[in-house]
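Participant: Sequence first, then the predicted structure:
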Amino acid sequence: KKPIIRPGTGILERLDGGEVVIGDGSFLITLEKRGYVKAGLWTPEAVVEHPDAGRSSFITIIYLVILTTVLQQFAFYYSNSYFEYVEEAVWAVEVLKESGKPVAATMCIGPAGDMHGVPPGECAVRLVKAGASIVGVNCRFGPGTSLKTVELMKEGLGATGLKTHLMVQSLGFHTPDCGKGGFVDLPEYPFGLEPRAATRWDIQKYAREAYNLGVRYIGGCCGFEPYHIRAIAEELAPERGFLPLASEKHGSWGSGLNMHTKPWIRARARREYWENLLPASGRPFCPSLSKPDV
């Protein structure tokens, strides 16, 4: 099948034409794990001090192998890009509209709304009225919670008759116990989050549910690794028209295991097995949920 992706086409033309846009993942925490980024303020000095780090650890894998559509600027803490208050987000949209470029506005909120209690649906309405062509959520919450928030945004827009494109870039961690502030309030943040990491199968499910919800800009934020982005590309291969190159040997839904020497592992080379797996954390007497600090 011929790929749907049209190089050189603007973001709105792509979305208007039904193309699935895959956003990049976690530059920040990914590079921090590799020792390049200063923790705490999470400054992106690595792009200046160690430019090869970004190219080798994520950008090359995503862009050349997985064929991600959008790579975002790695400028965390340089710009106020994770908005907790819709009022600030609206100001940003109004200023950015002056550039004449399409504006995508995402907020760091969950189903409870922004930090002043403005519901997700109303946040979306205000952003669209301010001029945003794409609205949604990024960071702070896991896949399931993020999709619930986007669903509430979609309902709010529908109630007012407004139409726009939807975007979601969730954490690569499960956060069902988060409060309004998201994963930053968890006692495990930021250095003990690994037991919460989403599997690639969790992310394939996330990608499909996002697509079924009507979201066409789908990606990841903190905690996402290249294999998570590949999972999105694999799940949405029928819609995009092709599998990523990285899947030629890997195989979709574990099909690469069908030549394993162990028969019980060969039996796992099927979607049904991985879709219904309940992964263990491997930690004895592991609590199922944490108690947020605030």
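Facilitator: All right, it came through fine. Numbers count the residues shown, from 1 in each chain.
Participant: use CA for all of it now, contacts and neighbours both
Facilitator: Noted.
Participant: doesn't Asp30 fall inside a helix?
Facilitator: Not Asp; residue 30 is Thr. Yes. Residue state for Thr30 (DSSP: H, G, I helix; E, B strand; the rest coil) corresponds to a helix.
Participant: Glu225 is in contact with that one, correct?
Facilitator: Yes. With contacts counted by Cα atoms under 8 Å, Thr30 reaches Glu225, the gap being 7.0 Å.
Participant: gap between Gly35 and Leu193?
Facilitator: 17 Å (Cα to Cα, to the nearest Å).
Participant: Counting neighbours, go ahead and name the busier of the two.
Facilitator: Each of Gly35 and Leu193 has its neighbours counted (other Cα atoms under 10 Å); Leu193 has more, 17 against 12.
Participant: give the contact list for the closest residue to the more buried one other than its chain neighbours.
Facilitator: Distances taken as Cα to Cα, 6 or more residues apart in numbering place Phe173 nearest to Leu193, at 7.3 Å, with adjacent residues excluded. By Cα atoms under 8 Å, 6 or more residues apart in numbering, the contact set of Phe173 is 141-143, 193-194, 196-198, 223.
Participant: Could you turn the buried ones of those into a PyMOL selection?
Facilitator: To isolate the buried members of the contacts of Phe173 in PyMOL, using 16 or more other Cα atoms under 10 Å:
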select buried, resi 141+142+143+193+196+197+198+223
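Participant: Which one of the contacts of Phe173 is nearest to Ala53?
Facilitator: Nearest to Ala53 among those is Gly223, at 17.0 Å by Cα to Cα.
Participant: and that closest one, what helix or strand is that in?
Facilitator: Using DSSP states H and E, Gly223 falls within no helix or strand.
Participant: Please report the distance of it from Cys139.
Facilitator: Using Cα to Cα, one gets 9 Å for the distance from Gly223 to Cys139.
Participant: this is the comparison structure:
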Amino acid sequence: MKRTLEERLQAGPVVCGEGYLFELERRGYLQAGSFVPEVALDNPQALKQTYRDYMLAGSDVVLAFTYNGHREKMRIIGKEDLLEPLNRQAIRLAKEVAQEHPVEEALVAGNISNTNLFNPEDEDSKDSIRNIFKEMVSWCKEEGVDFVNGETFYYYEEAKIALEEIQNQGLPAVITFGLMGENILRDGYTVEEACRLLKEQGALVVGMNCFRGPATMQPYVEKIRNTVDGYVGALPIPYRTSAEHPTFFNLPDGGCSCSLPTETTFPTSLDPLYCNRYELAEWAKDAYRIGVNYFGLCCGASPSMLREVAETVGRETVNSVYSPDMEKHFLFGSDQSLNTANTAYKTKA
């Protein structure tokens, strides 16, 4: 039988593959800048393959790619008429891929996110946001998702509205925050306090995603773990953020020899700033040690990176058969059948 999210959390760590936004832009199926997931309608097979790659790399969840697929974003690009078809299609494709899992059918999660509309002083903005979430979650319910992932909120109150609308549809909720460089949510809450409140209000999992790499997310994840009595999630970006530059929005690249067309390396020039998979594994080990329950990586992640995280927290993935094994490499291998002239040459290569 297909276990629920809560049943899987009770049994051990759950892995959720995120990061489709950057991955699909990298594969050539999404426009950087607007970052709207039109791929669900324009190139459904490309989206299915991306879902599949993350699932086989260890994700227990096929997350429907509707990040930024909300009414405000669709208004900006002049395609509100595609809003409902896009949302339903993304979920249906996710369900098709989830059923392909050869061991246990993957969970399917609906997805809602920051709207960039929230204004603490404007009640109309709050009503607009509630209506945005209400329609998206209603489609999630009708399409039969297992839970809804509400992510990348940088206002506590917007996340609270998201949780309420998920609960109104009777669905479990995972709610995660994106913490900006001020190190506090933009309506004045600490991220650990916001997570505690949402947990008390009924969220199944609370935590952080996006904006920050492992180095600058982990200290706040520890605060959340020490504050929250329940399941905690952590899904950093795979970039080398620092105390001076805690998010990827203003992350510099001192080695770039050309003039960039954008003011910052974000979002299309971050490539030299990646963490390698072993740095991500070290982060996952630390997060697992302190009691994080729900693991993943966000914007910039690749399936091989996610597989490294999954294996670090004790999971054997479908595609673990392709995990690195240098034994038979022509220069660096140790297999006795290798050409010794090559292996002896490795220090000069």
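Facilitator: Okay, I see it. As the structure is a prediction and not an experimental result, all values here were calculated from the model.
Participant: Provide the TM-score value for the superposition.
Facilitator: Superposed pair, TM-score by TM-score structural alignment, normalised by the length of structure 1: 0.76. Supporting alignment: 242 aligned residues with a Cα RMSD of 1.9 Å.
Participant: a markdown table please, covering the contacts of Phe173 of structure 1 and showing distance to Glu155 of structure 1.
Facilitator: Shown next, in a markdown table, are the contacts of Phe173 of structure 1 (distance: Cα to Cα, whole Å):
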| residue | distance to Glu155 of structure 1 |
| --- | --- |
| Phe141 | 19 |
| Gly142 | 20 |
| Pro143 | 18 |
| Leu193 | 32 |
| Glu194 | 33 |
| Arg196 | 29 |
| Ala197 | 29 |
| Ala198 | 27 |
| Gly223 | 28 |
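Participant: overlap in contacts of Gly223 and Cys139 of structure 1?
Facilitator: Taking Cα under 8 Å, 6+ apart as the criterion, Gly223 of structure 1 and Cys139 both touch Leu171.
Participant: And Tyr156 of structure 2, what's its match in structure 1?
Facilitator: The equivalent of Tyr156 of structure 2 in structure 1 is Val86 (alignment by TM-score structural alignment).
Participant: Asn43 of structure 2 too?
Facilitator: Aligned by TM-score structural alignment, Asn43 of structure 2 pairs with His50 of structure 1.
Participant: Who are the contact partners of the residue nearest to its match when sequence neighbours are not counted?
Facilitator: Nearest non-adjacent residue to His50 of structure 1, counting by Cα to Cα, 6+ apart: Tyr36, 7.5 Å away. With contact set as Cα under 8 Å, 6+ apart, Tyr36 of structure 1 has these partners: 46, 50, 53.
Participant: Neighbour-wise, which one of these leads?
Facilitator: Greatest neighbour count in the contacts of Tyr36 of structure 1, by other Cα under 10 Å, goes to Ala46: 19 neighbours.
Participant: measure Ile66 of structure 1 to Thr60 of structure 1 for me?
Facilitator: Ile66 of structure 1 is 9 Å from Thr60 of structure 1, where distance means Cα to Cα.
Participant: Same question for Leu245 of structure 1.
Facilitator: According to Cα to Cα, Leu245 of structure 1 stands 13 Å off from Thr60 of structure 1.
Participant: Can you get me a residue count around Asp286 of structure 2?
Facilitator: 17.
Participant: Specify the local secondary structure of it.
Facilitator: helix.
Participant: Which position in structure 1 pairs with it?
Facilitator: Matched by TM-score structural alignment, Asp286 of structure 2 corresponds to Glu209 in structure 1.
Participant: what range in structure 1 does the host helix or strand of Leu306 of structure 2 sit on?
Facilitator: Assigned by DSSP H and E, Leu306 of structure 2 falls within helix 303-312. Mapped onto structure 1 using TM-score structural alignment, helix 303-312 of structure 2 spans residues 226-235.
Participant: Mean deviation, the matching stretch versus structure 2?
Facilitator: Mean deviation of stretch 226-235 of structure 1 relative to structure 2 after superposition (mean Cα distance after the TM-score superposition for structure 1): 1.1 Å.
Participant: Residues contacting that stretch, please?
Facilitator: So stretch 226-235 of structure 1 is contacted by 22, 24-25, 58, 61-62, 66, 68, 172, 199-201, 203-205, 207-208, 218-220, 243-244, 246-247, 252 (Cα under 8 Å, 6+ apart).
Participant: and what of stretch 166-184 of structure 2?
Facilitator: Contacts of stretch 166-184 of structure 2 (Cα under 8 Å, 6+ apart): 134, 137-138, 141, 146-154, 159, 163, 185, 190-191, 198, 203-212, 233, 245-247.
Participant: could you flag which of those are buried?
Facilitator: Among those, those classed as buried by neighbour count (16+ other Cα under 10 Å) are 134, 137, 141, 146-154, 159, 163, 185, 190-191, 198, 203-212, 233, 246-247.
Participant: Help me confirm that the match of Tyr156 of structure 2 comes into contact with Cys123.
Facilitator: Yes. Val86 of structure 1 is within contact range of Cys123, at 5.8 Å (criterion: Cα under 8 Å).
Participant: picking that back up, how much space between the match of Asn43 of structure 2 and Ile59 of structure 1?
Facilitator: 13 Å.
Participant: Could you report the distance from Asp229 of structure 2 to Glu192 of structure 2?
Facilitator: 11 Å.
Participant: With neighbour numbers in mind, choose between those two.
Facilitator: Between Asp229 of structure 2 and Glu192, Glu192 has the larger neighbour count (other Cα under 10 Å), namely 24 against 11.
Participant: Is the counterpart of the more buried one in structure 1 in a helix, a strand, or coil?
Facilitator: Aligning on TM-score structural alignment places Glu192 of structure 2 opposite Gly121 in structure 1. When classified by three-state DSSP, Gly121 of structure 1 comes out as helix.
Participant: which ones are touching Gly121 of structure 1?
Facilitator: 152-157.
Participant: which residue ranges form the helices in the stretch 151-294 of structure 1?
Facilitator: With DSSP state H, counting those that start in this stretch as the criterion, the stretch 151-294 of structure 1 has helices at 200-213, 226-235, 237-240, 247-250, 263-266, 271-275.
Participant: Understood, closing this out.
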